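Colleague: sequence plus predicted model, see below.
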Amino acid sequence: MGQDGQQRTNGDALMSRFTRPEQTFPTLTPAEIERIRHFGEVRSYKDGEFLFETGKPGPGMFVVLKGHVAITQRDGLGHVTPVIDQGPGQFLAELSQLSGQPALVDGRAEGDVETLLLPPDRLRALLVAEAELGERIMRALILRRVNLIQGGIGGPVLIGPSHSAGVVRLQGFLTRNGQPHHLLDPERDRDAAEVITRYSPKPEDWPLVVAADGAVLRNPSESELARAIGMIGGAKDDRIYDVAVVGCGPAGLATAVYAASEGLSVAVLDIRAFGGQAGASARIENYLGFPTGISGQALTARAFTQAQKFGADIMIPVTVKSLDCTRTDGAFSVALDGSDPLRSRAVVVASGARYRRPEIANLDKFEGRGVWYWASPIEARLCAGEEVALVGAGNSAGQAAVFLSGHARRVLMIIRGGGLGASMSRYLIERIEATPNIELMFNTEITALEGDEAALLRRIRWKSRLSDDEDAADIRNLFLFVGADPATAWLDGCGVTLDRGGFVVTGAQSEQNQGRLVAPLETSVPGVYAVGDVRSGSVKRVGGAIGEGAQVVASLHGYLGDAAKPAL
């Protein structure tokens, strides 16, 4: 058997490590390839030539017509891992190719190769125009990304102790954004130890991050890391979008999906990750259509992919600094930190709310060092077999408590009030009451936090609100779910009316709107709308946020249609 044949055999064997291999790497029929031809153009490659490379923008989806292409994963430490060999009738792509983001794998020609190349815009057109074929391709793209994440060998390499604040922060950022990565412990991994020897990091340098091109970053910010791996996007040109959606939680994603699917050009901006607070929920069981529940990450990841499928430009992470509503040239201007302003004909405020910080002395000292505002598998790993404390009485707190109870030895649920019935869904209350290692502590509040020399949380103190009783426990992880404040500071000075709590006032509630016909979700500034948790009077539920995100699209069509009419 020749070398090419041996490589193909090895590649076929590798398929066994993938879930649902027949769906992950399907082979197209000649008839299906013919249907695809008018969406692409023929491209040829010589033996050994790269079709795409890790860390460089992907040109789109390739359909192999002749020859074979070896797919491998490569990290910044030089490790190369075979993924699969793909031949005639198979297509080369994963979710990155929907938006032209950097490739997560290498594709190298084995012998001369002839392909059809579909650039991202033509790939999206194919997915929409060919429903049945598009479904098969989309399923494969999703499964391939899942396998890359679960493989734990590609993407940026994080080097540092698993419990360090920087490691937890960056792992959470990459996980929430569906980015493959892996962590190496310098005390156990030889390659990691070699990098440590070369760069001699200080404690505040953890983690070191090695990008695909070999560049090494010392405890980078999320924006710095995103820039290094090619994640950060901005306006692709000087275009004026139909609508800018600020916030990529359930409400913003719903707006993006429905608006983009109906032909509007959409830009979505978020400071950290898609999904918002809902994306951090371990399990959502009261959302329509999921009787067994679904994690917030899984639910919002589907919407994120759906929005990209319809052509929405999603820009993460970017910080929105302000909104200019003067419209001197007929467009709103969204000021961004570190890049040129983004311009749009309409704006949807979906920026949600930021986690509220209770008044506890030295709280900021322990944030990311034992104090957490969400409960993901990353934080749960740190709590294995330990006693943890959780403060809160809403649905988010209940979901987190149930989730953590499967990892921690005991969960102390500290509740300021005298019960849960007024703030938590009944199904969660019943589940908490049935979970033996969750202990409810009513009419109680935390009074102090204590740490060690490394500023890691080691002990908490609390007291009863009904007596002078005080108590303490050695607890290294504290989870806070005490509500949230609206993220509306970026709206200062643009004329959008806020209520006393800082939430955006919409519809007839706004004094500025009285006397004129306005849509229910329109703010005091024509062309600016608000949906989801940031809106005054919203129900603060995932289903409500998604409903408002879909509802606002009809108002956007009406506003944009009126704006396009010539003046009489």
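Modeller: Ah, there it is.

Colleague: rest of the way, CA atoms for contacts and neighbours
Modeller: Fine.

Colleague: ok so Leu440 is a helix residue?
Modeller: No: applying DSSP: H, G, I helix; E, B strand; the rest coil, one finds Leu440 to be strand, outside a helix.

Colleague: that one and Arg35, how far apart?
Modeller: Taking C-alpha to C-alpha, to the nearest Å as the measure, Leu440 falls 61 Å from Arg35.

Colleague: then Arg461?
Modeller: 67 Å.

Colleague: next one: Asp112
Modeller: Asp112 sits 24 Å away from Arg35, going by C-alpha to C-alpha.

Colleague: before we move on, the earlier item: of Leu440 and Arg35, which one has the most company?
Modeller: Leu440 (17 against 13; other C-alpha atoms under 10 Å).

Colleague: ok, now which ones touch that one?
Modeller: 412-415 (C-alpha atoms under 8 Å, 6 or more residues apart in numbering).

Colleague: ditto for Ala519
Modeller: Ala519 is in contact with 507, 555, counting by C-alpha under 8 Å, 6+ apart.

Colleague: if we use 6 Å, what do you get?
Modeller: Contact analysis of Ala519 by C-alpha atoms under 6 Å, 6 or more residues apart in numbering lists Gly507.

Colleague: repeat for Ser423
Modeller: Counted by C-alpha under 6 Å, 6+ apart, Ser423 has contacts Gly394.

Colleague: next up, a second structure to put side by side with the first:
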Amino acid sequence: MPRPVILTVDDDPGVSRAVARDLRREYGEHHRIVRADSGDAALEALREIALRGEQVAVILADQRMPRMSGVEFLERAMDLFPRARRVLLTAYADTEAAITAINVVDLDHYLLKPWDPPEEKLYPVVDQLLEAWRRSPDRPSTDTRIVGHRWSARSYELRDLLARNQVPFRFHLADDPEGARLLEAAGCGTERLPVVITGEGRALVEPSDAEVAEQVGLSTHATAELYDLAVVGGGPGGLGAAVYGGSEGLRTVLVESLATGGQAGTSSRIENYLGFPDGVSGSQLTDRARRQAVKFGVEVLTTRTVTGLGVRGGVRILTFDDGSEIAAHAVVLATGVSYRTLDDVPGLTAYAGEGVFYGAATTEAPSCADETVYVVGGANSAGQAAMNFSRYASRVVMLVRGESLTSSMSHYLIEQIEAVGHIEVRTCTEVVAAEGEGHLEKLTLRDRATGEEERVDAQWLFVFIGARPRTDWLDGTVERDDRGFVLTGPDLPVPSSGAGSSEGREPLHLETSLPGVFAVGDVRGGSVKRVASAVGEGAMAVSLVHRWLENR
């Protein structure tokens, strides 16, 4: 195996050489020391390291560099090596830079120059960071390859699965030379695609999500039969419950059907979350939360779909789609919501994953370069997606059924959209038809005020309309409102058919009609659809779980 990399970047040649010399003297035997004199040069070095499948353990970056500050560089470096430990260097105390770095790049250490003697001021810091990195190293960035067709719904689903689980991969078109070479080497033809090729050289032909997850090292099977707390759903609410459950000593398992983060995890930028004045991407925020949960001993299962919830004796039983079960003393439901589909639009259903995407589909953004992207919806999720796609597309058209954005979108986001010249907002507009050969090629748009229709060229349509709770599997188990959202606490009908009547008490605030089962986040009826409120409910649910466990 190649030696893990320690990278240092500083625009002062003398300081850069001194840092590299000190690091090489102490760590050169077991690590490769890479030195760069600018943020751009360091990013290029990181890209080359990633292409070679090597790992980066620690990054030390000077804050006061021209063209790209240390914080800006570290934020971009996180996309390439999210688990590398990060150190910010400065020649004097810079409180503002330190706070920014902690908020934006999850800084591991802040180091003042000079650090003479290094034996006292530099090496102990690096030793500690290397030890932390060894406990959770990066996966080699070139291990997993997907070979498929450009307009393939299943190829997109696999790319989305790996990207949202922070698994580096490469996608190759089957008719490109490299894709053809990989298929030939794996002994596969083009008749059955996509093909996933693992780092060990195993070819998975048309694999299921669970097969891919297991091969790339994600946990898919529970290690125990009984837990103190089972959390169903890995969005902000579920992650909040898992972190607090694990930190308070509960044996906790978190079950997620696709990837931790939920809808929030696909957001390109969350700018109104407390403590992040410069914003944070949904993937960064939820990846930190997942790592935090694992640090507290939480077991995280991915690509596992829960299909049933029941009671057996004194425990709650979760049943998976393969018929297997786990038991828990308490359960938190945090399954969130899914975007509503445009099933009533003629022709549109056929292009799901083939030009039509429900949600941000962040893996597709770079493929939209210099093209026109259509975004359906007028709430924050649609606005954040439009801002993200505007970084790549030559034109972004927002299709909004209402008369304006003001009733459904945050003010700060409206101002950002108005400041981007190539984002066009078309109000009172809806999609009424779609057509194409093998993938989306045309849309028919209708002006809801005048009834006039317009047929436009379109290869990219991203839909963010409404929210449908993921609660069909709870039918007959817990009480829900007429839209399918789970009722809890005081919102339960009186007399309650569950918690109140069966135990002679009123249900706890976030407790459902089934005693010992709680609901948090978007899936809960009457909840505030914001990341911060979901995290708060997750934390509150754990305190209520303790009350439930103590008084049962």
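Modeller: Everything's here; your move. Only a predicted model underlies this, so the values are computations on that prediction, with no experimental measurement involved.

Colleague: all strands of the stretch 201-350 of the second structure, in order?
Modeller: Secondary structure of the stretch 201-350 of the second structure by DSSP state E, counting those that start in this stretch: the strands cover 203-205, 226-232, 252-255, 299-301, 306-312, 315-320, 325-333, 337-338.

Colleague: what residues does stretch 325-344 of the first structure touch?
Modeller: Outside stretch 325-344 of the first structure, the residues that reach it (C-alpha under 6 Å, 6+ apart) are 240-244, 319-324, 345, 494.

Colleague: how close does the equivalent of Val425 of the second structure over in the first structure sit to Arg283 of the first structure?
Modeller: Per TM-score structural alignment, the equivalent position to Val425 of the second structure in the first structure is Leu440. Per C-alpha to C-alpha, Leu440 of the first structure is found 20 Å from Arg283 of the first structure.

Colleague: repeat for Arg409 of the first structure
Modeller: Counting by C-alpha to C-alpha - Arg409 of the first structure and Arg283 of the first structure are separated by 20 Å.

Colleague: neighbour count winner among these two?
Modeller: Neighbours per residue, other C-alpha under 10 Å: of Arg409 of the first structure and Arg283, the larger number sits with Arg283, 21 against 15.

Colleague: wait, what's in contact with that one?
Modeller: Counting by C-alpha under 6 Å, 6+ apart, Arg283 of the first structure touches 294-295.

Colleague: in the second structure, which residues correspond to stretch 110-125 of the first structure?
Modeller: The aligned range for stretch 110-125 of the first structure is empty, by TM-score structural alignment.

Colleague: next up, the contacts around Asp522 of the second structure.
Modeller: Contacts of Asp522 of the second structure by C-alpha under 6 Å, 6+ apart are 336, 529.

Colleague: for the alignment partner in the second structure of Gly406 of the first structure, give its distance to Gly265 of the second structure.
Modeller: Aligning on TM-score structural alignment places Gly406 of the first structure opposite Arg391 in the second structure. Distance, Arg391 of the second structure to Gly265 of the second structure, by C-alpha to C-alpha: 19 Å.

Colleague: between those two, which one's more packed in?
Modeller: Just comparing Arg391 of the second structure and Gly265: by other C-alpha under 10 Å the higher neighbour count belongs to Gly265, 25 against 17.

Colleague: that one maps to what in the first structure?
Modeller: The alignment partner of Gly265 of the second structure in the first structure, by TM-score structural alignment, is Gly279.

Colleague: its match contacts Ser295, correct?
Modeller: No: checked against C-alpha atoms under 6 Å, the pair Gly279 of the first structure and Ser295 is beyond contact range at 7.6 Å.

Colleague: how about the alignment partner in the second structure of Thr497 of the first structure, what does it touch?
Modeller: In the second structure, Thr497 of the first structure lines up with Glu479, judged by TM-score structural alignment. Taking C-alpha under 6 Å, 6+ apart, we find Glu479 of the second structure in contact with 487, 513.

Colleague: counterpart of Leu510 of the second structure over in the first structure?
Modeller: Checking TM-score structural alignment: Leu510 of the second structure goes with Leu521.

Colleague: oh, I was asking about Gln459 of the second structure
Modeller: Looks like Gln459 of the second structure aligns to Arg476 there (TM-score structural alignment).

Colleague: burial of that match, as a residue count?
Modeller: Quick note: Arg476 of the first structure (other C-alpha under 10 Å) scores 22 neighbours.

Colleague: got it, and Gln306 of the first structure?
Modeller: With other C-alpha under 10 Å as criterion, Gln306 of the first structure counts 20.

Colleague: again with Cys248 of the first structure
Modeller: Neighbour tally, Cys248 of the first structure, other C-alpha under 10 Å: 30.

Colleague: that one reaches Gln277, doesn't it?
Modeller: No: checked against C-alpha under 6 Å, the pair Cys248 of the first structure and Gln277 is beyond contact range at 10.1 Å.

Colleague: re the thing from before, buried ones among the contacts of Leu440 of the first structure?
Modeller: Listed as buried from those are 412-415; burial here means 16 or more other C-alpha atoms under 10 Å.

Colleague: columns secondary structure and distance to Thr175 of the first structure on top of those residues, output as CSV?
Modeller: Formatted as CSV, these follow (DSSP: H, G, I helix; E, B strand; the rest coil; distance: C-alpha to C-alpha, whole Å):
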residue, secondary structure, distance to Thr175 of the first structure
Leu412, strand, 27
Met413, strand, 26
Ile414, strand, 28
Ile415, coil, 30
